Structures are given as structure tokens and as C-alpha cells.
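A.B. asks: Mind folding the following:
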Amino acid sequence: MKKNALLFFYGLALFISSCSVMKNKKSTDTLSNTSWELDYISGPRIAFDGLYPNKKPQITFNTTTSEVSGTTSCNGYMAKYTLDNKVITFGEPGPTTMMFCEGGGEQLFLQMMKKIDNYSIDKEGKLNLNVGDVSMMRFKKRSE
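C.D. replies: Next up, the predicted model:
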């Protein structure tokens, strides 16, 4: 009887831990293989379309290499990121292209990325990059 109870609790613990691994995998799967386009950024007194007059910043997550890549609106970038459930941090962007950008939104975008500490995906399917409970940047899925 003692062995059966021990076996039952061991099996239950294994089941619970596998569920949490599957939940964590599901959250990273929503980020991977999707390109996201910025449609909101917090803070500036300049209108969003004034910051990004020609092209909106984009981000793509590579969950295999733990890297993000995309554009800041005119220059390309790449950076490492760490992810633990919904907690996310971005490393310093690596070398970017050096084109001149109109609107001034590039530096705001890169500075905001450094502040992000978690993410969420809302009921509309939009990616929110947050500082605490406040959404600082919001991205929509980019149609390819």
C-alpha cells in the first residue's frame, strides 16, 4: 500500500511538471515564427505616424537561438533575449545598418526595448511589451 501511494504521488508530480513545461512551451510558440509590426509606443509627444512616417518597426523572435531581429523603421537590428515564462529581457542590439532615419522614432524604439521586463498577448492577438503592468509597446501580427 505504501508503494502504491508513493507511486501515485510520483506520477502526480511528474504530470504537474510536464503540464508546466507544456504551458511554457506554448507561450514561446506564440512568439516564434511570427513577424510583429509596432502599432503603439508609449511616451512620445509626437504622433505615432510622425515618429514612423515611412515604415513601422518590426520584430521577429527566433526561439531556437534566443535572438530577435527586425527593423527600427529604417535600420535592421539583432539582439539576444532571455525568456522565462512571461518575463522577457532584451540584450544590447548588435550592429545595425547605418541609414539616416526620418521621424526620430528609431532611438525611442531601441531605448524602450532596454526597459521591457515582461510580455503578454491580448485577446485581440496583439503582442504587448511591458514594464511592470504598463504596456510600453504594442505589436500586431504582420501579414506576410
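
A.B. asks: Please make it C-alpha for all contacts and neighbour counts, starting now.
C.D. replies: Will do.

A.B. asks: Quick check: chain neighbours aside, which residue is closest to Leu110?
C.D. replies: For Leu110, ignoring the flanking residues on the chain, the nearest one in space by CA to CA, 6 or more residues apart in numbering is Thr72 at 7.4 Å.

A.B. asks: I misspoke; the intended subject was Gly105.
C.D. replies: Nearest one to Gly105, counting by CA to CA, 6+ apart, is Leu51 at 4.6 Å.

A.B. asks: where do the strands sit along this structure?
C.D. replies: 35-41, 58-62, 67-71, 76-84, 87-90, 118-121, 127-131, 134-141 (DSSP state E).

A.B. asks: follow-up on the earlier one: number of nearby residues for the residue nearest to Leu110?
C.D. replies: Per other CA atoms under 10 Å, the neighbour tally for Thr72 reads 24.

A.B. asks: Report the contact partners of it.
C.D. replies: Going by CA atoms under 8 Å, 6 or more residues apart in numbering, Thr72 touches Lys56, Pro57, Gln58, Gly105, Glu106, Phe109, Leu110.

A.B. asks: Could you also give me the structure for this second sequence? I'd like to compare it with the first:
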Amino acid sequence: MKNNALLFVSLVAIFVSSCSTIKNTKTTDNLSSATWEMEYISGTRIAFEGLYPNKKPQITFNTTTNEVNGTSSCNGYMAKYTSNGKTISFGEPGPTTMMFCEGGGEQRFLQMIKKVDNYSIDNNGKLNLNVGEVPMMRFKKSKN
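C.D. replies: Modelled structure (predicted):
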């Protein structure tokens, strides 16, 4: 009887741990499953639409090469990133295009992405790039 109870508890523990492993893998897969378009950035005194009057920043994750690329509103960028579970950090942006950008949002985006230390995907499928527990940027899946 004791052996059956011990066996049952062991099987339940294995099942629960395997479910949480699947959940973590699925979150990582969600990063690379879309191009993400910014819909919020923290800490600015200028309205979001004023920062990004023509085009919003976008980010695409390549989990195979640990690189991101996208636009910082009007210029393209590319950078390395590292991730372990929910922690994430971004390297210096590599070659970018050199177009003049209106609104000042490009610099705000590039400064903020360097500060990010973790991410989450909320119940609505939105990507939050956080500093500590504070969401600094929020992205939705792009329709493009």
C-alpha cells in the first residue's frame, strides 16, 4: 500500500514538472512566432503618437541565432540578445540605416531596450519588456 502511494505521488510530481517545462518552452516559441509592434513606452512626457508619428518600432526575435531585428521607428536595427527563462538582455544595436527620424522616439526606444532585464507575455498575448517588475515597453503582434 505504501509503495502504491509513493508510486502515485512520484508520477504526479513527474507530470506536474513536465507540464511546467512545456509551458516555458511555449513562451520562448511565442517570442519568435511574430513580428512585434510597440504600442506603449514608459517614461516619456511626449504622447506616444508624438514620439512615433509615422511608424511604430517593431522587433522580431530569431531564437536560433539569438538575434533581434526590426525598426526603431524609421531606421532598421539588428542586435544580439541573451535569454534564460524570463530574463533577457539586448546587446548594442548593430548596423542601422541612417534616416532622419521625427519625434525623438528612436533614441528613446534604443535607450530603453538596453535597460530591459526580463519579459512576459500577458493573457492578451502582448509582449512586455520589463525592468524589474515594471513594464517599460509593450508590444502587440503585428498584422504585417
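
A.B. asks: Quick TM-score on the pair, please.
C.D. replies: With the length set by TM-score structural alignment, normalised by the length of the first structure, the two chains reach a TM-score of 0.87; 144 aligned residues with a CA RMSD of 2.3 Å.

A.B. asks: related to what we said a few turns ago, can you redo the strands of the first structure as TSV, where the extra columns are distance to Lys3 of the first structure and mean neighbour count?
C.D. replies: Shown next, in TSV, are those (distance: least, CA to CA, whole Å; neighbours: other CA atoms under 10 Å):
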stretch	distance to Lys3 of the first structure	mean neighbour count
strand 35-41	51	20
strand 58-62	45	21
strand 67-71	46	19
strand 76-84	36	17
strand 87-90	39	16
strand 118-121	43	20
strand 127-131	48	21
strand 134-141	50	19
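
A.B. asks: so which of those comes closest to Gly11 of the first structure?
C.D. replies: strand 76-84 (25.2 Å; CA to CA).

A.B. asks: average gap between the closest one and the second structure?
C.D. replies: Once fitted to the second structure, strand 76-84 of the first structure is off its aligned match by 0.6 Å on average (mean CA distance after the TM-score superposition for the first structure).

A.B. asks: matching residues in the second structure for that strand?
C.D. replies: For strand 76-84 of the first structure, the aligned range in the second structure is residues 76-84, judged by TM-score structural alignment.

A.B. asks: which outside residues touch that stretch?
C.D. replies: Against stretch 76-84 of the second structure from outside (CA under 8 Å, 6+ apart): 66-71, 88-97.

A.B. asks: Could you pull up the contacting residues of the closest residue to Ser73 of the first structure other than its chain neighbours?
C.D. replies: Spatially, and ignoring its direct neighbours in sequence, Ser73 of the first structure is nearest to Pro57 (4.3 Å; CA to CA, 6+ apart). By CA under 8 Å, 6+ apart, Pro57 of the first structure lies in contact with Glu37, Leu38, Gly70, Thr71, Thr72, Ser73, Cys74, Phe109.

A.B. asks: All set, thanks.
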